[in-house]
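K.L.:
got a sequence here, can you model it:
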Amino acid sequence: YCNFDSLDCAAFHDEAIDELVARVRDGAIALTYVPLFGQIGNSQGAARAAMCAAEQNAFWPLHDAFYQWRQMYGEVQAFTNNRIVSGIAQLDINRARYDGCISSGAPDAVLQEAATDARGLVNFTTTPAVTVNGVVLVNDSNVQLTTASEILAALDEAIASRAAPAAPTEEAGMEQPEAAEAPEVTETPVEPTAEATAEA
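P.N.:
As a prediction, this is how the structure comes out:
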């Protein structure tokens, strides 16, 4: 869960996105970016644009551009309508389809669902927030992890615990439990889902 106007999310992006993509490519995790938005500047417009870009597999390039803009232009000027339109023009997407998406209610429905989901998470306090199988990553005191190093360490621990061999059963005829599935890490578009390996 992240928002484009957040400095903490921008730092998380810079410090962790390559590491997350590597884990996706290795098949260790599935990555889902859940878009939220703040109240400063046009971060809602940026989130809406990202959702519509995702429909054409252009989420990740726009995602990266938004975090660059946030750092270059500040929270108020980063996501002006003119800058977003200019950024969209640089992507290899069907502009009429993008405009149709923007004028529909689809992006707003996704953003509303994302906000509702975030409010329903136990221990969710701020962005960035990463979940594994729907559970916010927390420390031993149940405080949400928010730094890239803490989150990556917790992910590696979850991956390692999933990969640990099952204890042998005492009865010869008992079936061995199946290996657990890869943890699903939440951090990509809710609807539509952009494939992390396709663009990153």
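K.L.:
C-alpha from now on. contacts and neighbour counts both.
P.N.:
OK.
K.L.:
quick one: residue 98 and residue 54 touch, right?
P.N.:
No. At 9.6 Å, residue 98 does not count as touching residue 54 under the criterion of C-alpha atoms under 8 Å.
K.L.:
tell me which of those two has more neighbours.
P.N.:
Using other C-alpha atoms under 10 Å, the more surrounded residue of residue 98 and residue 54 is residue 54, with 25 against 19.
K.L.:
how about the helices in this structure?
P.N.:
7-25, 43-54, 59-77, 81-90, 95-103, 106-120, 148-163, 196-199 (DSSP state H).
K.L.:
of all those, which one comes closest to residue 132?
P.N.:
Closest to residue 132 of the helices of the chain is helix 148-163 (C-alpha to C-alpha; 7.7 Å).
K.L.:
any idea how far the nearest residue to residue 146 once chain neighbours are set aside lies from residue 34?
P.N.:
In this structure, residue 146 finds its nearest non-sequential neighbour in residue 128, 5.8 Å apart by C-alpha to C-alpha, 6 or more residues apart in numbering. Distance, residue 128 to residue 34, by C-alpha to C-alpha, to the nearest Å: 10 Å.
K.L.:
mind putting the helices of the chain in a markdown table, distance to residue 136 included?
P.N.:
Formatted as a markdown table, the helices of the chain follow (distance: least, C-alpha to C-alpha, whole Å):
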| stretch | distance to residue 136 |
| --- | --- |
| helix 7-25 | 16 |
| helix 43-54 | 22 |
| helix 59-77 | 22 |
| helix 81-90 | 31 |
| helix 95-103 | 30 |
| helix 106-120 | 10 |
| helix 148-163 | 10 |
| helix 196-199 | 20 |
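K.L.:
sequence B follows; please return its structure for comparison with A:
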Amino acid sequence: MKPLIVAEYVESGAVRFEYRDYAFRGPQAVRAAEAAACAADQNGYWRYHDTLFLNQGGANSFTDPRLKQMAETLGLDTGAFNSCLDGGEKLEQVQQSIAAAQAAGIDSTPTLFVGSDEVDAWQDWNAVKQAIDDALAQA
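P.N.:
Prediction:
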């Protein structure tokens, strides 16, 4: 859905796409969100995010060595990435994102909002497009 929203609305400047991590499946999910935030420091957030989703495994699949290997595979500066991850530089940011999601009543992912309105049919491009168009018409 993100590529469609970006192509149709973000690239033209009509809307802003905002993505927030909601790591609610345990400590390794939090650690993976931290790693993605560290990748963002090198403009690698979306590549790292997509790599995480393509390489999901069972419990304990996002160990630090595996997260660091993903960064290396993506060609990130591993010194900077490892320092960021090892130093816990993004933990507070991730915890704040989790707290904000919980405060908003979000209990599953993905959850899509247009403005302050949740779009229940987030998998239906026509429903998402209609919600965005309606919001733009009211702006």
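K.L.:
could I get the TM-score for this pair?
P.N.:
Here the TM-score for the pair of chains, by TM-score structural alignment, normalised by the length of the second structure, is 0.81; 138 aligned residues with a C-alpha RMSD of 2.4 Å.
K.L.:
rewinding a little: and the residue nearest to residue 146 of the first structure? What does it align with in the second structure?
P.N.:
Under the alignment (TM-score structural alignment), residue 128 of the first structure pairs with residue 110 in the second structure.
K.L.:
number of nearby residues for that match?
P.N.:
Residue 110 of the second structure is flanked by 11 other residues according to other C-alpha under 10 Å.
K.L.:
so which residue is smack in the middle of the second structure?
P.N.:
residue 21 (4.5 Å; C-alpha atoms, centre = their mean).
K.L.:
surely that residue meets residue 100?
P.N.:
No. Using C-alpha under 8 Å, residue 21 of the second structure is not in contact with residue 100; the gap is 9.9 Å.
K.L.:
what sits against residue 94 of the second structure?
P.N.:
21-23, 30, 33-34 (C-alpha atoms under 8 Å, 6 or more residues apart in numbering).
K.L.:
go again using 7 Å as the cut-off
P.N.:
21, 33-34 (C-alpha atoms under 7 Å, 6 or more residues apart in numbering).
K.L.:
of the residues you listed, closest to residue 121 of the second structure?
P.N.:
Of the contacts of residue 94 of the second structure, the one sitting nearest to residue 121 of the second structure (C-alpha to C-alpha) turns out to be residue 21, at 19.9 Å.
K.L.:
and that closest one, how far from residue 27 of the second structure?
P.N.:
Taking C-alpha to C-alpha, one finds residue 21 of the second structure at 14 Å from residue 27 of the second structure.
K.L.:
circling back: return the most buried member of the helices of the first structure.
P.N.:
Of all the helices of the first structure, helix 43-54 has the most neighbours on average by mean count of other C-alpha atoms under 10 Å, namely a mean of 25.
K.L.:
in the second structure, what range does it match?
P.N.:
Under TM-score structural alignment, the counterpart of helix 43-54 of the first structure in the second structure spans residues 29-40.
K.L.:
how far apart are that stretch and its match in the first structure?
P.N.:
Here the mean offset of stretch 29-40 of the second structure against the first structure after fitting is 0.8 Å, by mean C-alpha distance after the TM-score superposition for the first structure.
K.L.:
give me the contact list for that stretch.
P.N.:
21, 23, 45, 48-49, 62, 67, 81, 84-85, 90-91, 94.
K.L.:
could you dump those residues into CSV with distance to residue 137 of the second structure added?
P.N.:
As requested, these are exported to CSV (distance: C-alpha to C-alpha, whole Å):
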residue, distance to residue 137 of the second structure
21, 29
23, 33
45, 31
48, 35
49, 32
62, 43
67, 43
81, 42
84, 42
85, 43
90, 37
91, 38
94, 34
